Each structure stands twice: as C-alpha cells, then as structure tokens.
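Asker: build me a structure from this.
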Amino acid sequence: MNSAVPQPASAAAPRRDTRSPLQRLLKGIELAWRRGFFRVLAGIIWLSDRLPRGPRVPGPQRVLFLRPDRIGDMIVSTGVIRAIGGAPDTVLDVLAAPGNATVLAAEPAVRRVHVLNRRRFADLRAAVRTLRHERYDVVVDCMPTAPSVTILLIVLAIGARRRVGTRGRGLDHILSPATPSLPLESHIVDHLSLLVPPFRPDAATLDLSPVLVLTSDEQAGAEQVWEADKSRQMQITKNASTRLLVNISAGKAARWWPASSYAAVVAAARNARPDLQVLIMCAPNERDRAEELAELTGAGIAPTGSLRSAMAIAGAADVVFTPDTSIAHAAGALGVPVVDMLLFGKESGWGVYRPLGENMESPTDQLQDLGPEQPSAALLRVLSRVAPQRARGHATPVT
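Answerer: Purely as a prediction, here's the structure:
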C-alpha cells in the first residue's frame, strides 16, 4: 500500500525575476490593454444581448463546460467537471480540443465530449452550429483568471440562458451568475472550484482535486510495460520492486533540463533505494534525449503511445519525477507521489494540487538553472515515504 502522505515542500532556493524593467513594463501594458479590450467587447455584447437570463429554473438542466485548450488544463479541471456533472438533474457535456479530449474518455460524469480545433475557422463555425442545436441551459466559462476571446465568443454564440464564470475580468454584466474571484496567486484548481457553487449547494464540502479514470485494459497495458522492462533492469537492480518514472518531456524550451542533471538524480535515488526500477518517458521528438539518459543510467524507455497509455504508465509508477507538464498533473490525479519541477513563480498556481510528493521551483524562468541537488533531495524524501512492492492500481477501473 502507498505509504506516502502529503508533505510540505522544502525551503526553496532564493528566486529572482529575470525579466528586464522594460519587459515588466511591456507586460503590464499588455495586461491593461487586454482588460480594457474585454470590457469594451463585453459592453457591446451586453447592449445587444436580448437573451432571457436569470437564476436557474426548476427541472433538469443541460450544461456545457468549455475546455478547448491544453491537456494539463483539462486534467486540473477534472474534479470540478465531476462535481458539476454529479449535481442533481444535470446532464454535462464538455467542449474539448483535439489534444485533450481523451482525458475524459472514461469519465462517468460526462455524457458527451465535443471536439473543437480552435485554429480552423470552419471547425469553429460547425461547432457553434452543433452546440446551438443542443440548446444548452448553462454554459461554463473555463477561464477563471483571464478571459479568452475565443471562449467568450463561444459562450455568447451558444445562446444558453445562464452563463457561469468568475468576477473581476470585465465580464460580470454578461454572466449569470458571476461567482466571486480569488487572488491570482491561488492554485488554478481553487480558481476553478468557484464554478461549482451555482450547481452544488454542498460545494464547500467537496474534494475538487483532479481525478482521472483509467479502464482495466489501460491499467493492464501499463503493467505489461513495467513488467516487460523489469527483467532487463534486474541485471542492474536484483530486486527491482519500486518503480520510478522519469519523464523528460519538456513541452517548452524553458522547461528543458540537462540529461546530466537527470542522471545525477537517478544515481542519488539508486544509491538510497537499491530496489529501484527506473523507466524514462519522453515525447516522440525527444527520443534522442531519452536514449542519451538511458545510456547514462541504464534505465529503460517507455514505448511512445497515446496520451491515455502514457497516463496509465504514470499511474502504475510508485513515484514520478518530471518537469511541469501534463504528466505531473496526470500522476497526481491518479494518486501517485510526484516530484514536480516548475519555473520561477509557477508553484503556487500550477504545482501538483495537494501533492503526495513535492513541488519546487527553478530560481529563474529557465529550468536548466535549477541544479540537481534540490530535486535529488526532494526525490529521496518522497522515496523514503513509499513502501516497496505496494499494491498496484491508482485509478478506479471501468469496464
């Protein structure tokens, strides 16, 4: 059984904002311009809006939750999506992007997932036509901290009687209701949780942590990946009973971390835990880096498959070590302790939510400026709380 319990992150190294004064000034001007633009756009829409809006009417309601963006955004929204979908007399659909739609493939609280490619106007027009035909009673704006032009236009085009979103973004007068807002530095899950009270009077008592559901076949496939690698690794580690997944996929150049740093972390972990089985995960375009790290450490490389198979492999690990990508949030949502390396200023808002492991930040906006010492120490602390040969299977299987 997993013996890890939530622990506070270690004291962070001194951090600094590497932007120049001019860059900070320009960023401030950009944010002010965006706020003004949305207030003007919302005002124009409000003047021409003739939709009857108001409190919920009795009876069943059809709800559309908008999340046509990134994989990580969908994963951190899953607890909120489940809470809304579980509300009495509610039928919940989700508007997703091609890249994140499969996150909800086995989620029982969602009736249907619509897929929208925001980069193609023809797809946007077709999606709006389809969504209007569904006659939703409520549409939920998924951007609780900063509005999106595309999301705003979709919200308005759907024609729902109620529009749920957070206050303070210049859109209050076109929402019904506009829920309270939180300080910007709050975690994104806490921001998203503000969307639940209009549907659930018991919202304050709910655990809205991200949650993923894997099928039995997906879990079995992940077990096969780990077991297939185990015989090879036992040539290095005779008692390979504790699984460490090292995800090196960076997503963005700023989150790139040197192979030598990963190798140092793996070496420190193996010294402390001789029973360690190490598996490397990478995106297809980072295979060369994975092979370099495998050469340095003797670790195996997980097969490159679908997003669902990658999440299942992470869910079958005992600990995951990763830069801040969707795999970090997926592992956390599957109950796996994660050591998550984030860029400067990102931990409070985008670290793994209520982690069983530890979140930490680089001292700058480049992950390569974070040396291996702090991550190694964090991983050793997390490994010390994980019992070997624990029961497998983090997610609730469905058939």
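Asker: okay, CA-based contacts and neighbour counts for the rest of this
Answerer: Noted.
Asker: list the contacts of the residue nearest the centre of the chain.
Answerer: Closest residue to the average C-alpha location of the chain: Gly72 at 2.9 Å, with CA atoms, centre = their mean. Gly72 makes contact with Thr325, Ser326, His329, Ala330, according to CA atoms under 8 Å, 6 or more residues apart in numbering.
Asker: out of these, name the ones that lie in helices.
Answerer: Mapping these onto helices (DSSP state H) picks out Ser326, His329, Ala330.
Asker: following up with a second sequence; could you model it the same way so I can compare the two?
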Amino acid sequence: MKILLIRRDNIGDLILTTPLIATLAGQKNTTLDLLVNTYNKDVLEGNPHIGKVHLYCKSHHRKSGQTLLGVYFQRLKTILAIRFARYDVAIVGSTDKRPLQWAKLSGAKRIIAIGDKPLECVTDMIARQKGQHIVEQLNGLSKPLGIDQRPGPLELYVSEDEVAQMAKKYHVDRSKPVYGLQISARKPQQRWQVEKFIQLAQRLSTREACQIILFWSPGAEDNPEHPGDDSKAQQIVDACKDINLIPLPTGNIRELMAAMSLCDQIITSDGGALHIAAGVQKPVVALFGNSDADYWGPWQVPCAIIKAPSDNVGLVHVDDVYSQFTGLRERVLSPV
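Answerer: Here you go, the predicted structure:
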C-alpha cells in the first residue's frame, strides 16, 4: 500500500504528526511518502519512517532570488511527481481547501480526512472527538486502514554532531544543569513580559549553579512577515550580565532542535517551540493563554502546564512559574 500524507502547515503541526507517521510506516507492506512545505521540512530530517518527501513552496516562503514563476514551476513538478507515484491513499489532517486540493491532485483511490461534514471527494471522514489531544486525533486517521494503536511520543531526530557543534559554538557546560527560556510567542495573549523572564532567570541562578540558554525568534519586531524578538532578548541579556546566561539566536529549525537538546528543562509558551522541546524529549513548563492546553499540551514528556488567568499569559506571576519549574525539576530528578 502506498500512502501520501499531506502536512503543508506550520512546524508544530508537522511535529505533532510524527506519531502518526510512525504508526503508518510500522505496518507491513506499506510505503509512506509526505507532502510538506519548504518551511517545515527540516523537522523530518533523519526520520527513518519516511520514504520520499515532496516539497511545496508557499509564495511568501520563497528564498532570496527565487522568482514567483520559479515557485510555480516547482509546484507543477511536485504535482506531476505525486500524480505519477500512483498512491493508494492520501491522508490530510483537515478538510481545508488547499490540502484537499493536493489530495485530489494525487489521484489516490481513497482520501482520509478529519472533518465534521461529509465531502464527496473524501472517502473516509474522521469525526472530531471532544477531549482528545491533537496527537490522538491525528492518529485516528489510521483507523480506516484497520490500524488501532495508541500513538507514541513525538519524534525528532537530532544527530550527536549537531548537538556537539551547538555546545561548542556557545560554550555550553553540560556538567551543570542547563535550562532553556524561550521568550517568543506569535499570539499576544501567549506572551510573558520581559521583566518576568529576567526575574525568573535571576532566581534560578540564585537557586543553583546552572546555565540558562535564551531562545527567541530572531528578527525585528516590525518585520511584517516574520516579526522577531531581538529587542526583547537584548533587554534580558543586558539585565542578566551577572548570571550565566547564554543568548542563542538560532538561524534555522535544525539549530533550534540541537540547542534545545542541550537543555535539561525548558520553559515556553504554547507554539512551535513547545512541540520542538517535547520532540527532543525535554521536560517542559508550558504557558497557555487563549489556546486549549488539553488539545495542544506537551505530549508524553514530563511537564507542568500553567493555564493563565483570563486567558492571558501576561497575568501569570513569577512565583507561580518558579514554583512549577522547580517542582518539575525535582520530580524529574526523583521520580516516584
């Protein structure tokens, strides 16, 4: 059986699909290929469960010097490649218009999707189930193929060389506890204030001899396409000169995966970075504002989830985060 799994959305969504990838690829006589976008493809590097990876470039993700005509030409080549592959099944995570278009273009005999209303092009519609984590919901896409097994952990594959290079480049001393503070969040209600990150970093450093790695989305805040937090990160660096804080501006997703692999524990708001932390199997303290923690929470890693009052992470107190962070650390070090 030849399966095409279509996941052309955000980085976090693709990471959350890795248990389904393992489930599908683990079946006998099955070939699993993926259609992903050029922005999220790097999370699949090293994944042993995948055959061919078809790439889709969104127009606003094209590289410097790449013309729009070139993007469309590459898209045509991808369409022909998936058509000639003759897939038996195409699987999409939702009934959104564009993923379904790709499923139909594949010419697959069966199309499996998650949705609430029947669609003529979808042969197997999986109804949304209340109370499910997104990983459980995605794994349900395998049921029409006669597969019924619980999803495993998120799977990201980072080489020892990648991790060692990041440790060497930024002088990370792994003989001490290494904690990651990830300060960026796309949604305003998911953001914690700079001064609170400063207080937390200083309190953790006072508590024990540790190294703190500062993560953020690089770039200027006023960049309309990819707003960054360089100015916020600099404020934290300036205020934390007396502690062992390492600013680590990751230039790409592989660097972020490798750098997070260096950490013993990480704090971040809900978003792609949260799922990267879980994907490299790190204990995580997750701040949730106006997103559903039951649906988007850390999957199968030791964690502490802080649901913000009034759905606003900015209202969370430093004392609460410090208590949850240190409590999680103690549970990890002394499991029952």
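Asker: sorry, back to before: make a markdown table out of the contacts of Gly72 of structure 1 and add neighbour count and distance to Val115 of structure 1.
Answerer: A markdown table is the format used below for the contacts of Gly72 of structure 1 (neighbours: other CA atoms under 10 Å; distance: CA to CA, whole Å):
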| residue | neighbour count | distance to Val115 of structure 1 |
| --- | --- | --- |
| Thr325 | 23 | 22 |
| Ser326 | 23 | 19 |
| His329 | 29 | 21 |
| Ala330 | 28 | 20 |
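Asker: can I get those in JSON lines including distance to Ala302 of structure 1?
Answerer: Putting the contacts of Gly72 of structure 1 into JSON lines (distance: CA to CA, whole Å) gives the following:
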{"residue": "Thr325", "distance to Ala302 of structure 1": "17"}
{"residue": "Ser326", "distance to Ala302 of structure 1": "16"}
{"residue": "His329", "distance to Ala302 of structure 1": "18"}
{"residue": "Ala330", "distance to Ala302 of structure 1": "16"}
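Asker: farthest-separated two in the residues you listed?
Answerer: Spanning the widest gap among these are Thr325 and Ala330, at 9.0 Å by CA to CA.
Asker: before we move on, back to that, just the closest of the contacts of Gly72 of structure 1 to Asn359 of structure 1, please.
Answerer: If you rank those by distance to Asn359 of structure 1 using CA to CA, His329 comes first, at 11.3 Å.
Asker: mind listing the helices for the stretch 51-200 of structure 2?
Answerer: Taking DSSP state H, counting those that start in this stretch as the test, the helices found in the stretch 51-200 of structure 2 are 68-84, 97-106, 134-139, 160-169, 194-207.
Asker: check the mean deviation of the fourth one from structure 1.
Answerer: Spelled out, that is helix 160-169 of structure 2. Here helix 160-169 of structure 2, set against structure 1 after superposition, deviates by a mean of 2.5 Å using mean CA distance after the TM-score superposition for structure 1.
Asker: if you count contacts, what does that helix end up packed against?
Answerer: Here helix 160-169 of structure 2 touches helix 253-261, going by 3 or more CA pairs under 8 Å, 6 or more residues apart in numbering; DSSP states H and E.
Asker: same check on the shortest one?
Answerer: Counting contacts by 3+ CA pairs under 8 Å, 6+ apart, helix 134-139 of structure 2 is packed against helix 18-25.
Asker: buried residues, the helix it packs on. List them.
Answerer: Across helix 18-25 of structure 2, burial judged by 16 or more other CA atoms under 10 Å covers Thr18, Pro19, Leu20, Ile21, Ala22, Thr23, Leu24, Ala25.
Asker: trace the last one over to structure 1, please.
Answerer: To tie it back to what came earlier, the one meant is Ala25 of structure 2. Matched by TM-score structural alignment, Ala25 of structure 2 corresponds to Gly85 in structure 1.
Asker: go ahead and confirm its match touches Val110.
Answerer: Yes. The pair Gly85 of structure 1 / Val110 is scored as a contact, 6.2 Å apart, by CA atoms under 8 Å.
Asker: from Val196 of structure 1, how far off is the match of Ala25 of structure 2?
Answerer: Distance of Gly85 of structure 1 to Val196 of structure 1, given as CA to CA, to the nearest Å: 10 Å.
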